[in-house]
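In: I'll drop the sequence and a predicted model, then ask my questions.
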Amino acid sequence: MSARDGRAETPGASWTEECSLHEMGGHGASGHDVVPHGGGVRGGSPASAAPNAPALAAPALTAPAPKTSERAPALEGTGTGGDAPGAASAELDWDGAVELIEAADEVCLACHIAPDGDALGSMLALAQALHALGKRCLASFGEPFAVPAILRFLPGQEFLVEPARMPAAPALMISLDAAGQARLGSLAAAAGRAGALIVVDHHASNVGFGGVRLVDPDAAATAVLVEELIRRLGVPLDGDIAQGLYAGLASDTGSFKYPCTTPEVHDLAGRLLTAGVRPEAVSRELWDRAPFGYLQVLAGALSRARLERDAAGGLGLVWTTIARADREARDVPYDQLEGVIDQLRRTDEAEVAVVLKENDRGEWYVSTRAKGVVDVGRACVELGGGGHRTAAAFTMGGEPACIIDRLRAALREPCPTDGRTEE
């Protein structure tokens, strides 16, 4: 059922994508260490706490015949930072997805590697809803299999299992918040062998994989689509399901301050609050915590920042670097660096902000942000990356100065326009 991700890799660069809590939502994941999953918030190990141990592979489900995709009412803007509305057409086969899920005894869920608030929150919310329907449910993500500490508060982590414990050829698999099959990491092969693959995603850069697609680039977050799927499955929202959905929605709207924050987004947030979500608790976990070492690394990054007023078509570029040695000196793990760019992007004189972060492999992860005029997503795609119009990234080896030279050149290329503007 599923199509292989045919995206070619760019030599010297690897495709990555950022569109959510990591790299986008305020302080991001810089509050705590990433911790190996040990049974989530309800204790125990994945093996002992999971309500449904992996079952023997069931006979493959037969996907329903393709239906004409239903077009849901579009939200203005999209994802993190808000892509231009209508950047790509929605593919919403709700009937096909519901039919597959209702016929399944076991459902395997997978989100993208290094999950953020939208990916993990959406997946755990859906896992709990499927369990309420009496389905056996397994949820996972590719290595490194470690839940960011700031997301440990999310309910439903008892459904998480290590990727090696997922069936090699699941009868039904649902991919969440991944724009391409490769983003599933070590679970990409299982997705390719699945009897049926449902793709739930909101990225404009989605490459078109999966047999049944719930993909809407106009949705503010994957959580928006998951909430609709849960509603169509007839599962009422409870506090735990709502908590995951709210974390995803808040993450990908930048705590409701990016252009994708529409009246419909606030309506959904209101329903989630009615179900029992405490917004102040979620906000504190996602954005309002940091160890002292992070503040010292942030101070160093800001002291190294360079402003290039003539770059990005004369609109200005501000950039800085964080070497592995910088964070190791302060005992700050790599995953705690995402909030740095949200301080840098405040620069009035720069349309584009960039942070180059050296990972544990010696590669540079290049986070980019724009304020609405420059399409950094297009530039990052040119360099082997991906993301949204105003929030994107790529990974590349080499010296930071050379990487910035390549990005600067990509930002000089004219951007196609269709007359739309972003506020």
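Out: Yes, it's here.

In: Every contact and neighbour count from this point should use C-alpha atoms.
Out: OK.

In: list the buried ones in stretch 83-98?
Out: 83-87, 90-97 (16 or more other Cα atoms under 10 Å).

In: put this beside the first:
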Amino acid sequence: MSAAGDRAVAPGAWPRVRPPHVAGGGHGHGHDVAARAVAAGNGAVPSGEAAAGAGEGSGDLEWEKSLELIHAADEVVLACHVVPDGDALGSMLALAQALRSLGKRCLASFGEPFTVPGILRFLPGQDLLVDPGRLPAAPRLMISLDAAGRARLGSLAGHADRAGALIVVDHHASNIGFGGVRLVDPDAAATAVLVEELIRRLGVPLDRDIAQGLYAGVASDTGSFKYPCTTPEVHDLAGRLLTAGVRPEAVSRELWDRAPFGYLQVLAGALARARLERDAAGGRGLVWTTIARADRDARDVPYDQLEGVIDQLRRTDEAEVAVVCKENDDGEWYVSMRSKGAVDVGRACVGLGGGGHRTAAAFTTGGEPSGIIDRLRGALRPSGEAVRPS
């Protein structure tokens, strides 16, 4: 098994990957952060919006500055977005283990609720997770992973504002430009792709545990290698991770192929409530359903078990767009959307206060499902299409 650091890569080069992003898509969260420059390394590194364009485009990824800051640090705080998915948590834990191997004190966390989703509890490196309340309020070096905006860090957004230096690693097209040092590339299929390259540049060989987190990230954001972002380069990366010892059947089982019996009953109810609107989304069709908190409480199914419902709904031949409205423990509705490619649900979600990718996006809102779906219909209406009188 050859170490990842042994691969010959020209300076500034790394695997090119193209996901289903478009301008205007992505996570549209957060506010502008007041720019402030702090001494870091050999130069001033603004941790806020002053460097909004510093990392834009694949040619401007700030690898050298990132390496300089990491090598100089004794302690590194890592944070991913709230309610982490496979890419967010897998990428963070992989990087945390790589930094630990370099002798760094590493603290990894995410904003409340500080609970690892059930389907991700198999990931190695969770001994490095720290309750957000135990993080230093003003870390000297902080790395944000898979968050398109500071608001996606939840209660850790303030820590990012106060960090002596903030490195942002992300692949969302709508990244708002926060962070002083940016490894942001919307052409990357997953944040894990960027993290794998960062680990390689740090000179850390891939072991099985590091590779497992990266594989979970890539597999999650490519839909188990089904989405259009699954390029030859993505398969090359997956091959390197398998060489490091990842068992793909074990990861797939944890992510997609297991659930408590109560989940099947909740799923059955959600599918029974599903509604098909053939004329919605510009005539391309919309299928949607709801899962109230009472539905899952009756079956003792936690909120984080509901991730796979949308994948069943999106199989509907007559609908381009699938939507699942899930009520969380706070009484808000998390609205998950999927498209087969002809409709940009990321752009629709940005207009509703959320964001994501062209084919997968979401937003959180209050209100009743009927009103939420009404708003969605309007957001999915093609530009210039007249609103029909009721």
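Out: Everything's here; your move. Nothing here was measured: the structure is a model prediction, and the numbers come from that model.

In: rewinding a little: out of the buried residues of stretch 83-98 of structure 1, which sit inside strands?
Out: With strands defined by DSSP state E, the entries of the buried residues of stretch 83-98 of structure 1 inside them are 91-92.

In: Output the buried residues of stretch 83-98 of structure 1 in JSON lines; the columns should cover distance to Arg412 of structure 1.
Out: Converted to JSON lines, the buried residues of stretch 83-98 of structure 1 look like this (distance: Cα to Cα, whole Å):
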{"residue": "Asp83", "distance to Arg412 of structure 1": "20"}
{"residue": "Ala84", "distance to Arg412 of structure 1": "20"}
{"residue": "Pro85", "distance to Arg412 of structure 1": "24"}
{"residue": "Gly86", "distance to Arg412 of structure 1": "24"}
{"residue": "Ala87", "distance to Arg412 of structure 1": "21"}
{"residue": "Ala90", "distance to Arg412 of structure 1": "30"}
{"residue": "Glu91", "distance to Arg412 of structure 1": "33"}
{"residue": "Leu92", "distance to Arg412 of structure 1": "36"}
{"residue": "Asp93", "distance to Arg412 of structure 1": "39"}
{"residue": "Trp94", "distance to Arg412 of structure 1": "41"}
{"residue": "Asp95", "distance to Arg412 of structure 1": "44"}
{"residue": "Gly96", "distance to Arg412 of structure 1": "43"}
{"residue": "Ala97", "distance to Arg412 of structure 1": "42"}
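
In: now, among the buried residues of stretch 83-98 of structure 1, which is nearest to Val355 of structure 1?
Out: Proximity of those to Val355 of structure 1 (Cα to Cα) peaks at Asp83, which lies at 20.6 Å.

In: Now for the counterpart of the closest one in structure 2: which residues touch it?
Out: Here Asp83 of structure 1 is matched to His21 in structure 2, going by TM-score structural alignment. His21 of structure 2 makes contact with 172-173, 186-187, 357-358, according to Cα atoms under 8 Å, 6 or more residues apart in numbering.

In: repeat for Gly245 of structure 2
Out: Residues in contact with Gly245 of structure 2 (Cα under 8 Å, 6+ apart) are 207-208, 211.

In: mind checking the SS state of it?
Out: Following DSSP: H, G, I helix; E, B strand; the rest coil, we place Gly245 of structure 2 in the coil state.

In: Give me the aligned partner of it over in structure 1.
Out: That one, Gly245 of structure 2, aligns with Gly276 by TM-score structural alignment.

In: Mean deviation, the longest helix along structure 1 versus structure 2?
Out: With DSSP state H applied, the helix covering the greatest number of residues in structure 1 is identified as helix 117-132. Following superposition, helix 117-132 of structure 1 is found to deviate from structure 2 by 0.7 Å on average (mean Cα distance after the TM-score superposition for structure 1).

In: what range in structure 2 matches that helix?
Out: The aligned range for helix 117-132 of structure 1 is 86-101, by TM-score structural alignment.

In: Now for Gly234 of structure 1, how many residues are close by?
Out: Using other Cα atoms under 10 Å, Gly234 of structure 1 is surrounded by 11 other residues.

In: Next one: it from Val98 of structure 1, what distance?
Out: Plainly put, Gly234 of structure 1 is 10 Å away from Val98 of structure 1 if you go by Cα to Cα, to the nearest Å.

In: likewise Ala119 of structure 1?
Out: 20 Å.

In: and what of Leu75 of structure 1?
Out: Using Cα to Cα, Leu75 of structure 1 is found at 22 Å from Val98 of structure 1.

In: Kindly report the same for Leu237 of structure 1.
Out: Remark: distance between Leu237 of structure 1 and Val98 of structure 1 (Cα to Cα) = 17 Å.

In: same deal with Leu172 of structure 1?
Out: 12 Å.

In: Over to Arg271 of structure 1?
Out: 22 Å.

In: Most neighbours of all the contacts of Gly245 of structure 2, which one?
Out: Neighbour counts for these, by other Cα under 10 Å, peak at Ala211, which reaches 26 neighbours.

In: Would you double-check that that one falls in a helix?
Out: Yes - assignment of Ala211 of structure 2 by three-state DSSP places it within a helix.
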